[in-house]
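# The sequence and its predicted three-dimensional model are supplied below.
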Amino acid sequence: MPVRAVPPADPTLEDFGRDPWWLIGGKVLAIFAFLMVTMLVAMWVERRVIGRMQLRTGPNRAGPAGLLQGVADAFKLALKEDIVPRQVDKVVFVLAPIMSAVPAFISFAIIPFGPTVSVFGHHTPLQGTDLPVAVLVVLAMSSMGVYGIVLAGWSSMSPYSLLGGLRSSAQVISYEIAMGLSFVAVFLFAGTMSTTGIVNAQADRWFILLLLPSFIIYVITMMGESNRIPFDLPEGEGELVGGFHTEYSSLKFAMFFLAEYINLATLSALATTLFLGGWRAPAPISTVWEGANTGWWPVLWFLVKMWAFIFFFIWLRGSLPRVRYDQLMRLGWKVLMPASLGWILLVATVRALRNEGYDMRQIALYTAIVAGVVLVATVLWELLRGEGDKDEQIVREVTPTAGFPVPPMDAPHYHGHR
């Protein structure tokens, strides 16, 4: 296959599958090394940032400014005794951490880091691979990762671990449907599910400007996907000790820890790809500098955007408390899903009218009016119905005055009645 002399600035789906074997292997190793380094740096940044937010120093002993603290923790976990409880299902108990960590690595293969570049004379896109349904691969891998959490809770034969696994399965249904629906508007505007095509479609304007509701819905759902505060209910220490990984130790626990931080990077990179133009430079830089979106410079813009999202995750963890489980379920089923469906219908209508040649200014005006009316009607409906007040009243009536969630002592069960 002849090699083109001048690589195109914007890769397409047809540019994949032509690399030699050594270049494919190099991409795989580069993605693996990038994720491992990102995990170690994210751990250090999270501890330092939250330490400053809580008036602490954070890690400052292992290496300069504590940079080697993650490496020290990895050695510590590897050298700890691997305890396997006697009553567990050993096969599933061992496979669960692997099922949680491996899909996290696979999801990053379809993330574009930059345009087509020259590597030892071969022109190749800065991306592991691409597919016509690449974004759906990320959803599939995230669902597979939940299997590892659920099986870890079930195989541990512990009530706390089982409850953590069940919470994770219920949580993934409530937020992943809304997450998938938030992608539909992106597919409608880009005309493809390929990550390369989505980045190319944002050459003139990023989708965060056109599809702001989809972006907000995705940001909320990706916090649930990462099992982090305020949605870290499968690991709620206050009521479940450690959640689904209570019985795990040594390297098995480290793999769950690894999967959480790799998912953090993957979700941030996917948000960058779908809504922030991917590897493209921001408007002030791209307009002034013609070469901002060529060569290896786009890798820098991609990393800046991705780390901005990672910092956003860390900032939320240090700022927000954990929500109640019924609040999370209500948010997923009664807010995010209806909002996603309504927004998709609105976007599809706008696209259809635009294809028919209608004036976009009038369409935008009517769209804003309809969205405002629906929002006001929804708020008035909730206020008139007063469902939130009823739920809070029920909680106050059932919960004893002592503050501990136990049944009242005068219940028939405590008097020996059936």
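That came in fine, so what should we check first?
# rest of the way, CA atoms for contacts and neighbours
Fine.
# Okay, strands next: where are they in the stretch 1-150 of the chain?
Along the stretch 1-150 of the chain, the stretches classed as strands by DSSP state E, counting those that start in this stretch are 112-119, 122-127.
# Centre of the chain to the last one, how far?
If I follow you right, that is strand 122-127. 26 Å (CA atoms, centre = their mean, to the nearest Å).
# Could you pull out the buried residues of stretch 41-56?
For stretch 41-56, the neighbour count (16 or more other CA atoms under 10 Å) marks 41-50 as buried.
# still on that earlier bit, residue 314 is nearest to which of the strands of the stretch 1-150 of the chain?
Closest approach to residue 314 among the strands of the stretch 1-150 of the chain is made by strand 112-119 (22.7 Å; CA to CA).
# quick one: that closest one to strand 122-127, angle?
170 degrees (axes from the mean of the first three to the mean of the last three CA atoms, to 10 degrees).
# Could you report the neighbour count for the nearest residue in space to residue 317 that is not next to it in sequence?
Nearest non-adjacent residue to residue 317, counting by CA to CA, 6 or more residues apart in numbering: residue 229, 5.2 Å away. Per other CA atoms under 10 Å, the neighbour tally for residue 229 reads 21.
# want to compare, so here's the second one:
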Amino acid sequence: MTHLLDSLSEFQIFLLITIVKVVVVLVITLTAVAYTVLLERKLIGRMQNRWGPSRVGPFGLLQPLADGIKLFLKEDLTPLATEKPLFLIAPIIALTCALISVATVPFGAMHRVVVNGKANADIFQIADINVGLLVILGITSIGVYGIALSGWASNNKFALLGSLRATAQVISYELALGLSLVGVVLRAGSLRLRDIVDVQSTHGLLSWNILGGFAREPDGHGVVGWTVVGGFQLLAFFIYLMAAYAETNRSPFDLPEAESELVAGYHTEYSSMKFAMFFMAEYANMITVSCVATLLFFGGASSPLGHLLPDNFGGPILAAIFPILWFVAKIFCFLFLYIWVRSTLPRFRYDQLMDFGWKFLLPVAMANIVATSLVLALRG
């Protein structure tokens, strides 16, 4: 093995490491998607005073596997009147965009690996891009094309209405979502996700963008004084959360697939693995939204305890594992909130959905940008 690595060039080693990272992250993401479905079914069952899946495997833990086998073995039906090429490519677009956006997410502390002095790569992030936030927003925006094409290509009135609703909804709420992140970018001075996380890692949870506080720090002359830390972006987080629910077509904004009105919305005519791809894309988008919220407002993989624990606490292995555990715990909290909201709140009417996005979230997001800019200008 050593002789093999010695014979490889720096680019080949870097490519090999990247392929390994892609495979590992893809497997973990797809597994997380499967068990997020189980988590939702179990939690909603408990909230509605029933058991949820409990028959397949211990505590129902093998239910995602059984669901996957069932969907794979179901008959794959394609109606005769569909626009077949677009009908087939629509779920592929939706799932591909949902999975690609995870590539720029740093899910642990920065740990670089060097092999024979030839390669230097961050093992806890696939692609460290200096405009990583824009990449995520751009890729997730393209995902709506899969929904729009599926509704049009199905030649079904319910599917078409669902896709039109989804398109209008995504366009309306993308504005508020993008503007809600401007305050975070202004504070960090960068669109690179690592930089945004680093700004929030100095004083634990007090430094997080959702909060704000005071900490004792030396100034440039060595005098210790109280300094304002944190981003005070609680309002921006609320806007982001509401817009993210609408972007992912989740309750109470699930108008594109409202069962009582549109049968199943844009995937009415889909079956077997094509339906499963839309299903997986929805839950993958939920995980992506949770990752972005964690990175931008809750300090990413940084500890809420700040520097109370040293960076080398427990040795190099635990120092690498603890940030991942913090990151996963924060994502779990967001997924729990997603499920809690679904089981609690009723669905909006469509006019209420549009009014909320254009008449409330958008003006408040713009006001938050003005206020944040003013505070940063006075502080600087």
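Sure, I can see it. The shown structure was predicted, so the numbers you read here are calculated from the model rather than taken from an experiment.
# Take the buried residues of stretch 41-56 of structure 1 and write them to TSV, including distance to residue 333 of structure 1.
Converted to TSV, the buried residues of stretch 41-56 of structure 1 look like this (distance: CA to CA, whole Å):
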residue	distance to residue 333 of structure 1
41	35
42	31
43	32
44	35
45	34
46	31
47	33
48	36
49	33
50	31
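# Out of those, which is nearest to residue 152 of structure 1?
When those are compared against residue 152 of structure 1 (criterion: CA to CA), the nearest one is residue 43, at 23.6 Å.
# tell me what the lengthiest helix in structure 2 is packed against?
When structure 2 is scanned for its longest helix (criterion: DSSP state H), the result is helix 10-47. Counting by 3 or more CA pairs under 8 Å, 6 or more residues apart in numbering; DSSP states H and E, the packing neighbours recorded for helix 10-47 of structure 2 are helix 63-73, strand 120-122, helix 272-297, helix 315-344.
# That helix versus helix 63-73: what angle between them?
Using the same axes, to 10 degrees: helix 10-47 of structure 2 against helix 63-73 is 110 degrees.
# compared with structure 2, how much does stretch 168-184 of structure 1 deviate?
Compared with structure 2 after fitting, stretch 168-184 of structure 1 deviates on average by 0.6 Å (mean CA distance after the TM-score superposition for structure 1).
# against structure 2, where does that stretch fall?
Aligned by TM-score structural alignment, stretch 168-184 of structure 1 falls on residues 166-182 of structure 2.
# And stretch 137-154 of structure 1, by the same measure?
Going by TM-score structural alignment, stretch 137-154 of structure 1 sits over residues 135-152 in structure 2.
# From the centroid of structure 2, which residue is nearest?
Most central in structure 2 under CA atoms, centre = their mean is residue 288, positioned 1.5 Å from the mean C-alpha point.
# Name the nearest residue to the aligned residue in structure 1 for residue 357 of structure 2, ignoring sequence neighbours.
Matched by TM-score structural alignment, residue 357 of structure 2 corresponds to residue 332 in structure 1. The shortest distance from residue 332 of structure 1 to any non-neighbouring residue, by CA to CA, 6+ apart, is to residue 174 (5.0 Å).
# what residues are up against the one you found?
Shown in contact with residue 174 of structure 1 (CA atoms under 8 Å, 6 or more residues apart in numbering): 329, 332-333.
# residues contacting the residue nearest to the centre of structure 2?
98, 101-102.
# ok, now how distant is the aligned residue in structure 1 for it from residue 92 of structure 1?
Counting by TM-score structural alignment, residue 288 of structure 2 lines up with residue 266 in structure 1. In this view, residue 266 of structure 1 and residue 92 of structure 1 are 26 Å apart by CA to CA, to the nearest Å.
# Please apply the same query to residue 228 of structure 1.
Counting by CA to CA, the gap from residue 228 of structure 1 to residue 92 of structure 1 is 25 Å.
# out of those two, which sits in the more crowded spot?
A count of neighbours by other CA under 10 Å puts residue 228 above the other of residue 228 of structure 1 and residue 92, at 21 against 17.
# Residue in structure 2 paired with that one?
Looks like residue 228 of structure 1 aligns to residue 250 there (TM-score structural alignment).
# so who does the closest residue to that match other than its chain neighbours touch?
Ranked by CA to CA, 6+ apart and with sequence neighbours excluded, the top spatial neighbour of residue 250 of structure 2 is residue 342, at 7.4 Å. Applying CA under 8 Å, 6+ apart, we find residue 342 of structure 2 in contact with 250-252.
# For residue 342 of structure 2, what is the corresponding residue in structure 1?
With TM-score structural alignment as the criterion, residue 342 of structure 2 pairs with residue 317.
# do the same with residue 85 of structure 2
By TM-score structural alignment, residue 85 of structure 2 lines up with residue 91.
# Kindly provide the distance from that match to residue 249 of structure 1.
16 Å.
# The two: which is more packed in?
A direct count of neighbours by other CA under 10 Å for residue 91 of structure 1 and residue 249 places residue 249 higher, at 17 against 9.
# And that one, what's its match in structure 2?
By TM-score structural alignment, residue 249 of structure 1 lines up with residue 271.
# does its match really touch residue 73, like I thought?
No. Using CA atoms under 8 Å, residue 271 of structure 2 is not in contact with residue 73, being 10.5 Å away.
# and residue 259 of structure 2, what pairs with it in structure 1?
Checking TM-score structural alignment: residue 259 of structure 2 goes with residue 237.
# For that match, which non-adjacent residue is spatially closest?
residue 243 (6.9 Å).
# tell me the contacts of that neighbour?
153, 160-165, 234-237.
# Repeat that for residue 52 of structure 2.
41-46.
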